[in-house]
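Participant: Sequence plus predicted model, see below.
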Amino acid sequence: MSGNAYDVIIIGSGPGGYVTAIRSAQLGFKTAVVEREHMGGICSNWGCIPTKALLRSADVYHNMQHAKDFGLSAETIGFDAQAVVKRSRGVAGQMNGGVGYLMKKNKVDIIWGEATLTKPGEIKVEAPKRKAYEPQAPVPKTVKGHGTYSAKHIIVATGARPRVLPGLEPDKDSIWTYFEAMVPAEMPKSLVVMGSGAIGIEFASFYNTMGVDVTVVEMMSTIMPVEDPEISAHAKKQMEKQGIKFVLDAKVSKVVKGAGQITATIETKDGKKQDITADKLISAVGVVGNVENLGLETLGIKTERGCIVTDDFSRTNVPGIYAIGDVAGPPMLAHKAEHEGVICIEKIAGEDVHPMKRDQIPGCTYCNPQVASVGLTEQRAKDAGYEVRVGRFPFMGNGKAIALGEPEGLVKTVFDKKTGQLLGAHMVGAEVTELIQGFVISMGLETTEEELMHTVFPHPTISETMKESVLDAYGRALNI
């Protein structure tokens, strides 16, 4: 095999791409990954990880402000916006370097540039065609450059970017995407957030905690529309107590830019309009797959709604070409991309693998309070024809939550009344993003209510709310 010939080439080094590359190397394939901008992709550099660093700073700041509640004293409380951003960017840099280290450790070649599919089994790598958000990350010391490369299997893992609405195009000044929202030179005094999905709500939560006047505009009748409405309503109530304002069943129809401010025209579904003036506006109306300039049309690879069409094992309609992660469609989550990539490469290797169970992919939103869920909501379970049992348990009945000063939370479980199958679990409150995996594992093992009821949960932990919710579904809750 020549120096430019591989068994597997992966286009993109985000969570899906780099994890697939590692598994590919473990399976004995000669593997390369093509990257045009940042090792680790958006997640490590501009998404999942650095946003959590910002939110951690906000959490600490929030706790400092409420030190008196814990019998503590904290005076002259404040923050340095640039230092908060610097810490976040430092965390991103550490992740970036870590991915490069993993490539070297697993003997995965890095090809630096932008790839185009020229024919099945071949790509051409050139200098990036689009301008990076910031100066291109330092090129790793040992990389391959521009040229033509071949591989029997080519996996597209190019990720996604913020969706742009006509007339509301981000300008990096007054109208931000998550890129600009992550690196403010200073904190704005007021902010409009357009969209209440995970990205919008996380930034609304961060900026509100840092003292910014935040208004969230959402087209649907509930915030975080993919979540169970009961959980969304609980989260909304807590966020409103914190000072976030919500305008639902509405859209931003126009933005007028002024001297250091914007005026957003908010139009409700019944046609009523109001103007809101703020320093900045964050556009968080979803993402679209990076399908451009890949040569998909040349090879006749099917796309739909801005994403590559694949089967259960990430195969496109062209043999030898695969797609994983955000570019292959929703749910657009890093952990979905990682597992999708592992299934894809193990299928290529001839291993006995099963398609991913998409109804068992958890979703997490790291706002305050946190929200996490897996499986069907109560209404979707009923719509699917199930007769359900529903359990609920509030954090107020949990000793650990009260001791932590986090009594506002709720765990909701949905069971099939006939079989005891766990159909869905929905949580809002402190650290629920760390708890949801317990329900994910239970669903994967096809656990029924009986096993969950007889599982011994450690005390005192917030996780006890999970068991109590199950007990409540069957009229057996003990602590409420």
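Facilitator: Ah, there it is. Just so it is clear, the structure is predicted and the values come from calculations on it, not from any experiment. Numbers count the residues shown, from 1 in each chain.
Participant: Please count neighbours and contacts with C-alpha atoms only from this point.
Facilitator: Fine.
Participant: so what's the nearest residue to Val285 once chain neighbours are set aside up against?
Facilitator: Leaving aside its chain neighbours, Val285 sits nearest to Gly195 (5.1 Å; criterion: Cα to Cα, 6 or more residues apart in numbering). Taking Cα atoms under 8 Å, 6 or more residues apart in numbering as the criterion, Gly195 is in contact with 201, 216-219, 283-286.
Participant: any idea how far Gly195 is from Arg163?
Facilitator: Distance of Gly195 to Arg163, given as Cα to Cα, to the nearest Å: 11 Å.
Participant: who touches both of those two?
Facilitator: Contact criterion Cα under 8 Å, 6+ apart; residues shared by Gly195 and Arg163: 284-286.
Participant: Can you tell me which of those residues are buried?
Facilitator: Among the shared contacts of Gly195 and Arg163, those classed as buried by 16 or more other Cα atoms under 10 Å are 284-286.
Participant: From the residues you listed, pick the one nearest Ala185.
Facilitator: Ala284 (19.7 Å; Cα to Cα).
Participant: Now render the shared contacts of Gly195 and Arg163 as a markdown table, adding secondary structure and distance to Gly375.
Facilitator: Listed next are those as a markdown table, based on DSSP: H, G, I helix; E, B strand; the rest coil; distance: Cα to Cα, whole Å:
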| residue | secondary structure | distance to Gly375 |
| --- | --- | --- |
| Ala284 | coil | 24 |
| Val285 | coil | 23 |
| Gly286 | coil | 21 |
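Participant: would CSV of the residues you listed with distance to Asp270 be doable?
Facilitator: Listed next are these as CSV, based on distance: Cα to Cα, whole Å:
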residue, distance to Asp270
Ala284, 23
Val285, 21
Gly286, 24
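Participant: what sits up against the helix ranked longest in the chain?
Facilitator: Of all segments of type helix in the chain, defined using DSSP state H, the longest is helix 81-105. If you take Cα under 8 Å, 6+ apart as the criterion, helix 81-105 is touched by 18, 21-22, 38-40, 44-46, 49-51, 53-54, 57, 109-110, 140, 182-187.
Participant: rerun that using 7 Å as the cut-off
Facilitator: Residues from elsewhere that reach helix 81-105 (Cα atoms under 7 Å, 6 or more residues apart in numbering): 38-40, 44-45, 49-50, 53-54, 57, 183, 185-187.
Participant: Show me what counts as buried in stretch 444-455.
Facilitator: 448-449, 452-453.
Participant: And for stretch 353-369?
Facilitator: Applying 16+ other Cα under 10 Å to stretch 353-369 flags 360-369 as buried.
Participant: re earlier: just flag the most distant two among the contacts of Gly195.
Facilitator: Once Cα to Cα is applied, the contacts of Gly195 give Val216 and Gly286 as the farthest pair, at 14.6 Å.
Participant: quick check, Val342 in a helix?
Facilitator: Yes: with DSSP: H, G, I helix; E, B strand; the rest coil as the criterion, Val342 is part of a helix.
Participant: Pasting the second one now:
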Amino acid sequence: MAPKSFDMIVIGAGPGGYVAAIRGAQLGLNVAIVEREHMGGICLNWGCIPTKAMLRSSEVFHLMHRAKEFGLKATGIEYDLDAVVKRSRAVAKQLNGGVAHLMKKNKVTVFMGAATLPAKGKVTVTTDKGTEELTAPNIILATGARARELPGLEADGDLVWTYKHALVPPRMPKKLLVIGSGAIGIEFASFYNTLCCETTVVEVMDRILPVEDAEISAFAKKSFQKQGMTILEKAGVKQLDRGKGTVTAHIEQGGKVTKHTFDTVISAVGIVGNTENLGLEALGVTVDRTHVVTDEYCRTGVEGLYAIGDIAGAPWLAHKASHEGSMVAELIAGGHPHPVKPESIAGCTYCHPQIASVGLTEAKAKDAGLKIKVGRFPFMGNGKAIALGEPEGMIKTIFDAGTGELLGAHMIGAEVTELIQGYVVGRQLETTEEDLMNTVFPHPTLSEMMHESVLDAYDRVVHI
């Protein structure tokens, strides 16, 4: 049977792949997409979306306990873990169906199966019904990543979980150990801790949330400890002894190993790219520590072969993958898109309190030899935050002292994952401190703190 020909084939239907396919179709390309598991990829089915649904449940549970503060009465407050999970899965299912609909709407040909690249411009798809041979001058790798498993700390789905197990828990943990304090680890720690599970977080680096600004990390640590979490920094789990219903963790900190017993462990120690069994090495693709090496336009060095999203390295964020997908589709269609700038991509963590950031941390700006001006504003000084009953948090902005360029912004507190976009747009438009100072922010809003933080960097702050 003759191979089916396309202008562009996308391998992987996560937030990078499906967006690339839609943009390619919009530009008049004949597009195929290959997906081995589920439309929407990990993000939509087992990551960003269902975790936010679960975190929303824990947030509402937390607020119900605070009812009295707001002049309300709520008694007998409980949660139903099965129902929380059911809602989360329903949200994921709805969006999964939405992606399938978008493929149909945009006339993208979908192949459900595992892809390999036997030669340049060729893709073999192994489906339930056999194999399909496809050809295209342009192929986009968007195969994503999976949880990293450390020797001895492998997940078993019973006592030791990955993020997938944590999203469909077989039971409610009573005493939980979370290994790793990046976004995934902290979000699960926050969810289970809020639902009254005794939670310990172990981080090998010298502070939790190590990619965030040090001041934000310190604020978060204090907040989590106030909520009853145990935080162990500069610590590592050396081994896990699995018993019947319990796990004994050997935790090393300061050269001393101590044993701690838990009923559940969540391993969140990073991710590895899905680069295996594709045939990349034979094509001459460079793979470095499970990630495909690309240039700023996501080109792999093999003509007509691109890699986007998690498989192409940090930052491992869905919105970065989507933007890269759009950019590559435009490139293939003959356009001249701007390359994606990693330093202009915001990171968001949906723990309680929320954390969001974009650009350089204070330490990184100083390490780069830049002279900087730093402004801060606390939630406690904002009328809307007080009215919401959310006085805990801060916004920090970093400017180049000479040019007024906004180098970075870092936030912790209620709804900061929504606020950060103001600074992202500012950076995209190459805003200066003067532009931000001259902008009229609406009152009463949390966004006013962004204005005040800028004013503070230049000794003009009003409300503190």
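Facilitator: Okay, I see it. The model shown is predicted, which means the values in this text are computed figures rather than measured ones.
Participant: so of the buried residues of stretch 444-455 of structure 1, which ones are in helices?
Facilitator: Those of the buried residues of stretch 444-455 of structure 1 lying in helices (DSSP H): 449, 452-453.
Participant: quick revisit: residue in structure 2 paired with the residue nearest to Val285 of structure 1?
Facilitator: In structure 2, the residue paired with Gly195 of structure 1 according to TM-score structural alignment is Gly180.
Participant: OK, contacts around Val216 of structure 1?
Facilitator: Counted by Cα under 7 Å, 6+ apart, Val216 of structure 1 has contacts 192-196, 245-247.
Participant: will you turn those residues into TSV that also has distance to Ile402 of structure 1 and secondary structure?
Facilitator: Below are those laid out as TSV (distance: Cα to Cα, whole Å; DSSP: H, G, I helix; E, B strand; the rest coil):
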residue	distance to Ile402 of structure 1	secondary structure
Val192	33	strand
Val193	32	strand
Met194	34	strand
Gly195	32	coil
Ser196	29	coil
Lys245	27	strand
Phe246	28	strand
Val247	32	strand
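Participant: Looking at the contacts of Gly195 of structure 1, spot the one nearest Tyr149 of structure 1.
Facilitator: Gly286 (33.5 Å).
Participant: how about the helices of structure 1, start to end?
Facilitator: Secondary structure of structure 1 (DSSP H): helices at 15-26, 41-46, 48-65, 81-105, 178-181, 198-209, 229-242, 296-299, 334-348, 378-383, 399-404, 432-444, 449-453, 464-473.
Participant: Report the aligned residue range of structure 2 for the fifth one.
Facilitator: Same thing as helix 178-181 of structure 1. Aligning helix 178-181 of structure 1 against structure 2 (TM-score structural alignment) gives residues 163-166.
Participant: By how much does that stretch deviate from structure 1 on average?
Facilitator: Here the mean offset of stretch 163-166 of structure 2 against structure 1 after fitting is 0.3 Å, by mean Cα distance after the TM-score superposition for structure 1.
Participant: Just checking the distance from that stretch to the centre of its chain.
Facilitator: Centre-to-centre, stretch 163-166 of structure 2 and its host chain are 15 Å apart (Cα atoms, centre = their mean, to the nearest Å).
Participant: Also stretch 379-388 of structure 1?
Facilitator: Its chain's C-alpha centre and that of stretch 379-388 of structure 1 lie 27 Å apart, by Cα atoms, centre = their mean.
Participant: Equivalent analysis for stretch 53-61 of structure 2, please.
Facilitator: Relative to its parent chain, stretch 53-61 of structure 2 has a centroid offset of 18 Å by Cα atoms, centre = their mean.
Participant: post-alignment, that stretch versus structure 1, mean distance?
Facilitator: By mean Cα distance after the TM-score superposition for structure 1, the fitted stretch 53-61 of structure 2 averages 0.3 Å away from its aligned residues in structure 1.
Participant: who touches that stretch?
Facilitator: In contact with stretch 53-61 of structure 2 (Cα under 7 Å, 6+ apart) are residues 84-85, 88, 191, 194-195.
Participant: Pick out the most distant pair among these.
Facilitator: Within these, Ser88 and Thr194 form the most distant pair, 16.6 Å apart (Cα to Cα).
Participant: returning to what we had before: quick check, nearest of the buried residues of stretch 353-369 of structure 1 to Met396 of structure 1?
Facilitator: Pro369 (14.2 Å).
Participant: And that closest one, how far from Pro407 of structure 1?
Facilitator: Pro369 of structure 1 is 11 Å from Pro407 of structure 1, where distance means Cα to Cα.
Participant: give the contact list for His410 of structure 2.
Facilitator: 213, 356-358, 395-397.
Participant: Go again with 10 Å.
Facilitator: Counting by Cα atoms under 10 Å, 6 or more residues apart in numbering, His410 of structure 2 touches 212-216, 346-347, 355-362, 376, 394-398, 416, 420, 423.
Participant: Then Thr222 of structure 1?
Facilitator: By Cα under 10 Å, 6+ apart, Thr222 of structure 1 lies in contact with 196, 228-230, 232-233, 236, 246-249.
Participant: Counting neighbours, which of those residues comes out on top?
Facilitator: Ser196 (25 neighbours; other Cα atoms under 10 Å).
Participant: distance of that one from Phe203 of structure 1?
Facilitator: Counting by Cα to Cα, the separation of Ser196 of structure 1 from Phe203 of structure 1 is 10 Å.
Participant: same thing with Glu35 of structure 1?
Facilitator: Glu35 of structure 1 is 28 Å from Phe203 of structure 1, by Cα to Cα.
Participant: Check Gly271 of structure 1 too.
Facilitator: In this view, Gly271 of structure 1 and Phe203 of structure 1 are 28 Å apart by Cα to Cα.
Participant: Between the two, tell me which one has more neighbours.
Facilitator: Higher neighbour count among Gly271 of structure 1 and Phe203: Phe203, with 24 against 8, using other Cα under 10 Å.
Participant: from memory the more buried one sits against Val193, does it?
Facilitator: Yes: with contacts counted by Cα atoms under 10 Å, Phe203 of structure 1 reaches Val193, the gap being 8.1 Å.
Participant: which residues are common contacts for these two?
Facilitator: Joint contacts of Phe203 of structure 1 and Val193 (Cα under 10 Å, 6+ apart) are 214, 282, 284.
Participant: Go through the residues you listed and name the one nearest His459 of structure 1.
Facilitator: Nearest to His459 of structure 1, judged by Cα to Cα, of those is Val214 at 37.9 Å.
Participant: Which residue in structure 2 aligns with the closest one?
Facilitator: Under the alignment (TM-score structural alignment), Val214 of structure 1 maps onto Thr199 of structure 2.
Participant: Name the nearest residue to its match, sequence neighbours excluded.
Facilitator: Once flanking residues are discounted, Thr199 of structure 2 sits nearest to Leu176: 4.8 Å by Cα to Cα, 6+ apart.
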